[in-house]
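# this one's sequence-less:
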């Protein structure tokens, strides 16, 4: 049951990818969707057996690498953390496959698209079911590859090319750090298995390692490198710029990869490595600060975005910040609970946005929409559900998880936790404001688009509607029905899957937090939603006055330029490396050193030397005898000099002198 859960999606990819032309678009769509649906059913069985019944499952398939002390097995570990992720991944992926059948029906390359989606799901399942860091890294790199392929699916579009390359490069930065972290683990632990590393970690609490001539605590070094890997994949502040640009891909790609699954891999990695982070408190504090800053930053930038999908993309970035700082406060279970809830309503928002774009002839600018409430009422209903769940409206999915994250943050009673609480609470206000702004500009205000587009907008009840219905139900009820199961006080749902130091356990303290601080996030969310609804529907002239004022223009420009992160990266890093690559790497090294040492240098010198030696042949025995005697005398002299000065002369300096003379001679000859 567990092996097919992982490999059914790979089977769908192989058949569709190899025989897509033979089975056709309908066959490819039916096959891949059926495989994912069966994986979903198996995931639900696994959740019942492992999550509810507490039956931990470990499967060892075969030996992958066996070399000296390095032993890596193909193994699958199903604990409560894994089965939660499996249900989320397969549920969302199945509905995205179903949605794509109609959304991409006009595309002639539908089999290729469906095969990429299935391959992505396979690698994501490999990532969450792996029992060691190397196998996890295989899935990690696989989802990065599929992200590149899917963002760049319409490869004839220049913006899609640029977005895919940007996503790949920024993820490479994080992946490089993750590799270093895994290597440090292997060098010190002599193993990469989760269980072995978890068992040995307490013995490394006080041990240090010399890195860059500085002594670091081993666990802190491992933790920071693993976290930098998570920063790249989960689009935290600093490596976040790829996520909004990735909206150039088809909308189902945005829903699957950049909302529900791939971007949550970093949060999963932090939770999976909790046995390391719990012994590195300084790293947890850094994680808390960066996560809170990301939540606030992304929600502030989302205020002024006009592209429908980019608004939702920045909300994804913001919600990932909540998950990360929750893990930084040792509330891993609350972070995973928010991850699961967020997957449903964020996928609903993205797929609903795709339905809107489909209805208005592929227009994505919200300023050119409006008045769609009566034209696409079903889509309007599901977007309202998704937006209310996102802002944490009482008794919807987001309310139970996001408010719990903020409540636990305040209940920690440290400066870091209160910093994250206040930033997260204000971020919740901004999130509610721009989510309601999205609904108003798209559905409620007077139509602003072209009559030929807006007037003929309509929706069809088919696969798109089925997928939206299936996502709307958990977006409403999943938080209510699973909160006590997963994160209830005194609950041990995750068991040994997540380790929390008893000294940092504060879930009981959070129960006694003042009522004012418990109610503040939801109050600000409702205030932000109401304020946005009022301004955009009845007092838009106030917004215009604010934007056109001196301070308003400065703030609007600052937010619209995304805090100038792209500008800084382009001018300080991009242009620098372009100039360095041309003037230094290409001109001085490739065309300079390599040419002199290679084709135009050594070869020409060897030819000239050979010609001179050839010219020196006089065919006289006396001359040859003189040369032999002179050479022997010189060699004996050099030997004697070397014996005398061997303790005072470094042979490396002689080599440098010879190389310098060689270059000087070469330049003089030219």
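All right, it came through fine. These numbers come from a predicted model, not from an experiment.
# make it CA atoms for all contacts and neighbour counts henceforth
Will do.
# And residue 531, how far from residue 520?
As for residue 531, its distance to residue 520 is 16 Å (criterion: C-alpha to C-alpha, to the nearest Å).
# my guess is residue 542 meets residue 535, correct?
Yes. Between residue 542 and residue 535 there is a contact under C-alpha atoms under 8 Å: 7.3 Å.
# Same drill for the two, tell me which one is more crowded.
Taking other C-alpha atoms under 10 Å, residue 542 and residue 535 do not tie; residue 535 has more neighbours (15 against 11).
# Just after the helix or strand that that one is a member of, pick out the following helix or strand.
Residue 535 belongs to helix 515-538 when assigned by DSSP states H and E. Where DSSP H and E defines the elements, the next helix or strand beyond helix 515-538 is helix 540-548.
# Need the residue closest to the centroid of this structure.
With distances taken as C-alpha atoms, centre = their mean, residue 233 lies nearest the centre of the chain, 1.7 Å away.
# for comparison:
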């Protein structure tokens, strides 16, 4: 397992070379070093994962260095490698390597490519440090590292005000969650007297219901409080309802960033953390109920909002938020294997959809509004088939129960686990998840139909027409522009002002093809290991054998629910966007208030602005104007300056320049001195 050191630290080394060398090395060297580093890490990660699949590997801990030894607090820097780590290693390195390769084409004309690739590799290192952590402090180091890197990547185009605002919003909202995570770590150390994850998990079952905390005259279960605090951290990183508002705005970053951070890696950190600490959460059933509720509510909320968005990246962003909700309510009902399975499959098809969207945006000269697409399947066929594979995977399409795309296995297993849990909250999560699956099918096929079918609507886009008439093709980073190509200006037979969409370069298409393979086969190949094999997990998560047995005994209609709602969503989308395109307008006219509510994201941003942002700004202005300027500056530095200034005015009058004035002062001084001596 010595290769784990290379896997984790090679991206850091590559990031340092690209970042410190920057333009001195040139774009090609910076891109080559970081991309090669990630492909090497990826190549070393897959054998580790396969060895756990075959049962040839055992969990191990690789020491790195001694870290902290202070009283009872003792922990070293060590890399833990078990089944859970192996899964995250292949997810992180595979997606990151393909995103690096994709970015060669997408960011080809950006002047700051070394900085961008350095940030990508730095993010990957921080994420790898998080998932290999053997103690909570090391996990927090990686946790904050991905937060920093995501801030840098979201705000990469820092001259664009909306990108800077989105980066700050992501940073601040995540700090709210991180406060809960820190308090959870502090409390866990106080209770267990260690931050070692294996030691905590070994001791947690014995504390189930045996220890309480007093607060305001009431008693609370210790493990419940600790798990809820830790879960608040997970809510921030994984954009769960209440701390989700940063995720859609993060689409201001370049599209490869969306694929890396918001599809497969950072947003899954919270799910990973809950699964890593699953024995601890399992000993706190009330906390699991909260996890189930928040996950189901997020799943439902994000799916409803995704049905109304027009920006192609925002649709996929809300889809990510919804899918994360599935993972959390799976963990909440005790199906940690199903949660990790959906995390695994989701990484492939969601990264595929984001990168596919980037290819569409590239073809449409960075237009992101789907209302200005249409009929693109004939112009960008490879992108079309790649996104078709991703859509079939996320909607959970199966073929006669013999073969299914990735989501068919993972999403179905989550719904079956929720129903089989037998709890009231589990059944609620099942129905919310089923309805969210219907909406997922609807908005996914809505995206496909608006983008690849129907009549071309390009002539209505000011962005595209501006690009067509700009003979120099200057890159405008005011939108998601990484590069501008010279598009053909010949008159097109559909009358769209001479614009002709074209396929992306092969350096962008290759990652799409590879991810398509994962979206098609990942569920079919790996389903037996994730769901039914306790030997595969080797104690890396809490394996709920009773729940797994109950899942096999659920009624047939439960097993068919996901397929049924998928078909309903597809049919509704087909009728609304292919058969009769007037249906959406009629629906909006009939349910205008409902549409406005969903389109405005349930008014969470407006509510937070009213409750938190405006009062915070008001308080800041009061402290600044009345506290700092009016009190501290007035009687502090400004007051001292005023005294010196007035004293200088008096002194200046004394310094007249006339000799007799100085003689008079000297005489008066002499008289005063003699008088004082006589008095003494």
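Now that the structure is in, tell me what you want to look at. Computed from a predicted model, the values in this text were never measured in an experiment.
# returning to what we had before: now the helix holding residue 535 of the first structure on the second structure. Mean distance?
Comparison of helix 515-538 of the first structure with the second structure after fitting gives an average deviation of 1.1 Å (mean C-alpha distance after the TM-score superposition for the first structure).
# Relative to the second structure, which residues correspond to that helix?
Helix 515-538 of the first structure corresponds to residues 556-579 in the second structure, going by TM-score structural alignment.
# neighbouring contacts of that stretch?
Stretch 556-579 of the second structure has contacts (C-alpha atoms under 8 Å, 6 or more residues apart in numbering) with 395-398, 411-412, 415-416, 419, 434-435, 437-443, 445-446, 449-450, 453-454, 581-584.
# residue in the first structure matching residue 132 of the second structure?
In the first structure, residue 132 of the second structure lines up with residue 129, judged by TM-score structural alignment.
# Kindly report the same for residue 609 of the second structure.
Here residue 609 of the second structure is matched to residue 570 in the first structure, going by TM-score structural alignment.
# roughly how far apart are its match and residue 583 of the first structure?
Residue 570 of the first structure is 18 Å from residue 583 of the first structure, by C-alpha to C-alpha.
# again with residue 70 of the first structure
When residue 70 of the first structure is compared with residue 583 of the first structure (using C-alpha to C-alpha), they lie 43 Å apart.
# same deal with residue 8 of the first structure?
Here the criterion is C-alpha to C-alpha. By it, residue 8 of the first structure lies 51 Å from residue 583 of the first structure.
# And those two? Which one has more around it.
A direct count of neighbours by other C-alpha under 10 Å for residue 8 of the first structure and residue 583 places residue 8 higher, at 20 against 12.
# and the aligned partner of residue 198 of the first structure in the second structure, what helix or strand is that in?
Taking TM-score structural alignment, residue 198 of the first structure has residue 201 as its aligned residue in the second structure. Assigned by DSSP H and E, residue 201 of the second structure falls within helix 197-203.
# distance between the helix or strand that comes right after that helix and the chain's centre?
The C-terminal neighbour of helix 197-203 of the second structure among helices and strands, as given by DSSP H and E, is strand 212-215. Chain-centre distance of strand 212-215 of the second structure: 34 Å, with C-alpha atoms, centre = their mean, to the nearest Å.
# For the helix or strand following strand 212-215 of the second structure, which residues meet the burial criterion?
For strand 212-215 of the second structure, the following helix or strand on the C-terminal side (DSSP H and E) is strand 218-221. Residues of strand 218-221 of the second structure classed as buried by neighbour count (16 or more other C-alpha atoms under 10 Å): residue 221.
# thought residue 487 of the first structure was touching residue 337?
Yes. Residue 487 of the first structure is in contact with residue 337 according to C-alpha under 8 Å; the separation is 7.3 Å.
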